[in-house]
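Peer 1: Give me a model of this one.
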Amino acid sequence: MSEATLSRPTRSAWIGEIRSTLALSWPLILTNVAQTGMTATDVLMLGRLGPEAVAASALGANLYFFFLMFGIGVMSATSSLVAAQRGRMAHSVREVRRILRQGIWAAVCISVPCWAALWNGETVLRWLGQDPKLAAEAGAYLHTLQWSILPFLLYLALRSFMAAMERPAWAMAAVFIGLGANALANWLLIFGHWGFPRLGVPGSGLATLCATTLMALVLVGVLMSDRRFRRYRVFGRLWRPDWSRFRAFWRLGLPIGVTVLFEASIFQAAVVLMGLIGETALAAHAVAIQIASLTFMVPLGMGQAATVRVGRAFGARDPHGATLAGWTAFALGVGFMACTAVLMVSAPNLLIGAFLDVSAPTNAHVVETATLFLAFAALFQVADGAQVVGAGMLRGLHDTRVPMWFAALGYWGLGFPLGATLAFPLHWGGAGVWAGLAAGLAVVAVLMLWRWARRDALGLVPRMR
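Peer 2: Model prediction:
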């Protein structure tokens, strides 16, 4: 068969790739949703203590997630490296084990400085001008919450390994077990039920530690007992250094971590801008961003699947397989976001009604503002899906450094200054902030797709064997 024929995948090849991508991505999507559910559970439980407890925990959680997001990005290098290795050698054991070991080492290296910073969280929040009383409560919360960084990053490393092995269901099961454990531990430790101490806000941080530790232990148990995983002897000679692979892991993972930080921080900055605009804008933004965040879980899962599927083709030196895998994930992820964009425009009250009583006169201004924000969210839905799947496609090709600069340019070079300018000097208010977010996401999406489209010319795809 000629190379020209191979460059035109058959209908059966597309259908097969769609099935493989969906089989890999749906557990990843549900895992992402369940992980966000853990945060929602914390807020719901702490809400029973009053608004001060919610505010303090929000301050602490924002600082915690700032550090955690970087670790999440770095850990995702595990799936890209393992997938490529499996593409090079389908039954590789020793090399796969060594890659995963570097992910575990990286989790420890990230956690130690994060612990040091978060232990001084109260001081950091005071430097940022926060209310001293809330900062003290948030600091106490961080003193229990911060220890969950290591078990969560270990869970992510093992989850990424399982995704690269195209067996993500175990990680999904672990996070749902963790979700239940988090809810129970919150109930016991915040309020002091069943003879447990009543710890208040710090009890929620301890509950997260218990849940994330359980999630990591579940996956450790699976790796040691499941026949298909046991042969990798993942924890054999875990202490043994492998500096060349460790450096390779960081060369790939560090830019991903910084990219995730750029993206996450622009949305945190948007909250700050909304707070300067007013209470109504802030409340409406909270509702609209929750809806957008929930829909984002689908293309995020598609992007994670693209990293694995493209990565395997990359390791196998199969450029046509990489093309098929990348465009399949892209079409599925962006197609879903296009459908949600239509829903945001055509039925905003249906979506907002899940968070607010849209018929209550006291909520009228918030509902009206949230409806406007959802119209802007509809504009960036497609761009948001395109940039996250595009990033996943490029990570499958081990291309992370240039996309990092794309994120810096789009989010902080354009999105934030444009949003701030529209919101204040030009008096667009909250709509201006959302317009800036949409523009930043669109620029990043275009740049990611441009680089993917020119992957052959840029030498990102290895020659066919």
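
Peer 1: Every contact and neighbour count from this point should use C-alpha atoms.
Peer 2: Fine.

Peer 1: where do the helices sit along the stretch 201-350 of the chain?
Peer 2: Along the stretch 201-350 of the chain, counting by DSSP state H, counting those that start in this stretch, helices occupy 201-225, 227-230, 243-277, 279-315, 319-346, 348-352.

Peer 1: To check against the first, give me the structure of this:
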Amino acid sequence: MSQSKLVHEGKLLARLSGPIVIGQVGQNLITLADTIMVGALGSIALGASAFAGSVFIVFLLFGMGMLAPVTALFARMQGQENYPYGGVLLRHSVVVAAGLSAVMIAALYALLPNLKIFGQTPEVLAMGSAFFEITIWSVFPSLLYQAYKQFTDGIGKTKVAMSVMIFGVIFNVAGNYVLINGYYGFPKLGLNGAAYATLFARTLMALMMVFYVHAHPHFKKYLAERWTHRFDHHLLKSIIRLGIPNGMTYIFEVGAFSSAAVMMGWFGATPLAAHQITISLASTSFLITLGIGIAGSIRVGYELGRGDYSSARFAGFTAIKMGGAYMGICALGFFFLREWFPTFYVNDVDVIAWAAKFFVVVAIFQIFDGVQAVAIGALRGMSDTQWPSIIAFFAYWVMGLPAGYMLAFHLGVGPVGIWIGLLMGLIFASILLTWRFHILSKRFLQS
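Peer 2: Take a look at the predicted model:
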């Protein structure tokens, strides 16, 4: 392939991924704003919100993962120029979002009286339960927003969801300020005020997406079919069949890193604090890779819709190379600045020393993390979600965590062993996922 084609594809991926990355940063800013503003209420309130949020996010991530593969279906429709089918897909995505929300809300309410199983203090449990109950109701607006986001992202209009997310962040911060403190005639709700602010922000974001898509002339060609038309049960099943493995992939990854943090805590507060600093910075660099992965999914799906299998393969591998190259740059930064980055968080020399050791492993970890994340996106563009889920399970739960446990607690490596285990899992995942994309894309070429 010519250098000019590589540059052109790189520009397309950058143009698509930029707004997606800003949107991802916006999601994190909502959480950050809640943390900072709730922190002023004291340690119990902060602990309660962190506890409730950590339980809730597992469910929400699964729901978002369920809907994520639809982006590639929209992109494929765009490539085929079968615009009315985009409206059909959107309608069915909304139905899946609504049905999934009903199931998740019921499950979360069933969990509500049993939150004590997580072993929190009575004070944290009391405040966290009230916060949790309010947050439950943000499930549906969150997934409704996500369904419309998959549509606008899939057809290449990634700035729409980005703009709505930015507005949501601003609204959430303002809502926190007013409802936590009781300004401008509103009641002083304390911690619950932050929950209501997030609920209102997510609801407003969903309504903005719905209104914009259905009111803007650009989307009329997609919405030609009446929404009262009967539903295609095969299409609903197809969306669910693609979504469940992808949702489980999200759970396997989040669960693995949560488990790694638990194991790190067995070594004491100092290594755990260093671990939290390390994972915080590694997660920040990961946001751009995540955007490249979503853009890769869109580009692969679009080219498949056009029937240009060679370009679909090229787009996928270009995205994977971009993800790896970007994370390679981050790796250099983490390695050479490993003793400086932790000073942003703490002054404790022991914590800084442990974080510096972790960053040596994380520097290598970054490259493979970038490759596997973008490879999952490229495979999602080919509507392949089952094998990535299986690979993720084996990478994290059969290889990474057990290896980290053995290295850390039985082979004398200590806390660094946990990170080495995660690195081993990511190397395994990145190789198999890239190989899987190679095999599938080659199969399309030969068909």
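
Peer 1: Could you tell me the TM-score of the two chains?
Peer 2: Here the TM-score for the pair of chains, by TM-score structural alignment, normalised by the length of the second structure, is 0.96; 447 aligned residues with a CA RMSD of 1.8 Å.

Peer 1: okay, the helices of the stretch 201-350 of the first structure in CSV with distance to residue 411 of the first structure next?
Peer 2: As requested, these are exported to CSV (distance: least, CA to CA, whole Å):
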stretch, distance to residue 411 of the first structure
helix 201-225, 30
helix 227-230, 40
helix 243-277, 6
helix 279-315, 16
helix 319-346, 20
helix 348-352, 26
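
Peer 1: what's the closest of those to residue 93 of the first structure?
Peer 2: helix 227-230 (9.8 Å; CA to CA).

Peer 1: Which residue range of the second structure does that closest one align onto?
Peer 2: Aligned by TM-score structural alignment, helix 227-230 of the first structure corresponds to residues 217-220 of the second structure.

Peer 1: Run through who's touching that stretch.
Peer 2: Applying CA atoms under 8 Å, 6 or more residues apart in numbering, the contact partners of stretch 217-220 of the second structure are 213-214.

Peer 1: Buried residues, it. List them.
Peer 2: residue 219 (16 or more other CA atoms under 10 Å).

Peer 1: burial measure for residue 68 of the second structure, as a count.
Peer 2: 24 (other CA atoms under 10 Å).

Peer 1: what residues are up against it?
Peer 2: 150, 243, 246.

Peer 1: What of residue 332 of the second structure?
Peer 2: Contacts of residue 332 of the second structure (CA under 8 Å, 6+ apart): residue 363.

Peer 1: In the first structure, what sits opposite it in the alignment?
Peer 2: Under TM-score structural alignment, residue 332 of the second structure pairs with residue 342 in the first structure.

Peer 1: which of the helices of the stretch 201-350 of the first structure sits most buried?
Peer 2: helix 279-315 (a mean of 25; mean count of other CA atoms under 10 Å).

Peer 1: Ignoring the adjacent residues along the chain, who's closest to residue 258 of the first structure?
Peer 2: Distance criterion CA to CA, 6 or more residues apart in numbering; nearest residue to residue 258 of the first structure, sequence neighbours excluded, is residue 70 at 6.2 Å.

Peer 1: What residue in the second structure is paired with residue 83 of the first structure?
Peer 2: Checking TM-score structural alignment: residue 83 of the first structure goes with residue 75.

Peer 1: can you tell me the helix or strand for its match?
Peer 2: Assigned by DSSP states H and E, residue 75 of the second structure belongs to helix 70-80.

Peer 1: Which elements pack onto that helix?
Peer 2: helix 83-111, helix 139-154, helix 269-306, helix 349-381 (3 or more CA pairs under 8 Å, 6 or more residues apart in numbering; DSSP states H and E).

Peer 1: Generate CSV for the ones you listed, with distance to residue 444 of the second structure as supplementary columns.
Peer 2: Below are these laid out as CSV (distance: least, CA to CA, whole Å):
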stretch, distance to residue 444 of the second structure
helix 83-111, 23
helix 139-154, 21
helix 269-306, 9
helix 349-381, 13
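
Peer 1: out of these, which comes closest to residue 30 of the second structure?
Peer 2: helix 139-154 (12.9 Å).

Peer 1: mean shift between that closest one and the first structure?
Peer 2: Superposing on the first structure and averaging over aligned pairs (mean CA distance after the TM-score superposition for the first structure), helix 139-154 of the second structure comes out at 1.1 Å.

Peer 1: Now which residue in the second structure aligns to residue 214 of the first structure?
Peer 2: In the second structure, residue 214 of the first structure lands on residue 204 (TM-score structural alignment).

Peer 1: Could I get the contacting residues of the closest residue to that match other than its chain neighbours?
Peer 2: The shortest distance from residue 204 of the second structure to any non-neighbouring residue, by CA to CA, 6+ apart, is to residue 168 (7.4 Å). Residues near residue 168 of the second structure by CA under 8 Å, 6+ apart: 201-202, 204-205.

Peer 1: Can you tell me what residue 168 of the second structure aligns to in the first structure?
Peer 2: Match for residue 168 of the second structure (TM-score structural alignment): residue 178.

Peer 1: Then residue 143 of the second structure?
Peer 2: Match for residue 143 of the second structure (TM-score structural alignment): residue 153.

Peer 1: Would you agree its match is in contact with residue 75?
Peer 2: Yes - Residue 153 of the first structure lies in contact with residue 75 (CA atoms under 8 Å); the separation is 7.0 Å.
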